[in-house]
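# Any chance you could fold what I've pasted below:
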Amino acid sequence: TITYLENNQSRMDYPRYRREGLPMTSAHMESFVKEIGYRVKGTEKFWNDGRTAEAMLQIRAAVLCEDDRLDSHLRNRPGNPFHPNVKNSLATNLAA
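Take a look at the predicted model:
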């Protein structure tokens, strides 16, 4: 234990981590994994196609990114009624 502490002392600047708002433990991530598990394994959930859970994880990752991934996904996702490649049946019916 002493050797570990000595070898990793430079990574233990906890006062600076607190000032910068960085997490001090892995509890936040563990809680997130638990929440995902509840959502994926909840009652009346069907994940047999293998795509649904992966899609949910991709969206969550996009939310956490600090770039335009989420906006890009929402603009280009399949089923987006405002995407140019999607035929909007309501607009088509109104135009007819």
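# From now on I want contacts and neighbour counts done on CA atoms only, so please keep to that.
Will do.
# Run a quick neighbour tally on V40.
16 (other Cα atoms under 10 Å).
# is it true that it touches A53?
Yes. Between V40 and A53 there is a contact at 6.6 Å, judged by Cα atoms under 8 Å.
# Sequence B follows; please return its structure for comparison with A:
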Amino acid sequence: MQTASLTVDVDALRGIGVKAGAVATALRNATTAAESRLAVPIQFGSTAAKATQVAAKAWLDDLRRLAGDVATFGTGLTNAARDYQSEDQASAEQLSQVPR
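Below you'll find the predicted structure:
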């Protein structure tokens, strides 16, 4: 019976995690830059202006949440790469101590 083999590209995993972190930063920066430009200023009696304020807040909340989710994803990938590499090295050290 053939045993299953698992190969993890730690560098790729770490790299994707770093890139995801950069995307999260870009999303946060874009959100901050857009904050004052998404809605028209409040005008007395303007239902449309009020609606744009509500929509802008919802959109910004969603962008902030997305940026947080992408950052968490990136951190998870880089942590997984670190943990996998650490466990792999620990296992290799244990195997090297097995008498032959």
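# Give me the TM-score for this pair.
The TM-score (TM-score structural alignment, normalised by the length of structure 1) is 0.29; 44 aligned residues with a Cα RMSD of 3.9 Å.
# State the distance from D61 of structure 2 to A20 of structure 2.
Remark: distance between D61 of structure 2 and A20 of structure 2 (Cα to Cα, to the nearest Å) = 19 Å.
# ugh, wrong one, G76 of structure 2
Using Cα to Cα, G76 of structure 2 is found at 10 Å from A20 of structure 2.
# So which of those two has more stuff around it?
Comparing G76 of structure 2 with A20 by other Cα under 10 Å, the one with more neighbours is A20, at 22 against 15.
# got a list of what that one touches?
Contact analysis of A20 of structure 2 by Cα atoms under 8 Å, 6 or more residues apart in numbering lists V70, A71, F73, G74.
# again, only using 10 Å
R14, A26, A67, D69, V70, A71, T72, F73, G74, T75, L77, T78 (Cα atoms under 10 Å, 6 or more residues apart in numbering).
# Helix or strand for it, just tell me which one.
Element membership for A20 of structure 2 (DSSP states H and E) is helix 10-34.
# Any buried residues in that helix, and which?
Using 16 or more other Cα atoms under 10 Å as the test for burial, helix 10-34 of structure 2 gives 10, 13-18, 20-21, 23-25, 27-28, 31.
# thinking again about what came up before, which residues do G76 and A20 of structure 2 both contact?
Applying Cα under 10 Å, 6+ apart, one finds that G76 of structure 2 and A20 are jointly contacted by R14, V70.
# just checking, what packs against the next helix or strand after the helix holding A20 of structure 2?
Note on helix 10-34 of structure 2: by DSSP H and E, the next helix or strand toward the C-terminus is helix 47-96. Under the contact criterion of 3 or more Cα pairs under 10 Å, 6 or more residues apart in numbering; DSSP states H and E, helix 47-96 of structure 2 touches helix 10-34.
# Would you mind getting the angle between the helix it packs on and helix 47-96?
Going by axes from the mean of the first three to the mean of the last three Cα atoms, to 10 degrees, helix 10-34 of structure 2 is angled at 160 degrees with respect to helix 47-96.
# any idea how far helix 10-34 of structure 2 is from the chain center?
Centroid separation for helix 10-34 of structure 2 versus its chain: 6 Å, with Cα atoms, centre = their mean, to the nearest Å.
# now stretch 49-69 of structure 2
Centroid separation between stretch 49-69 of structure 2 and its chain, computed with Cα atoms, centre = their mean, is 19 Å.
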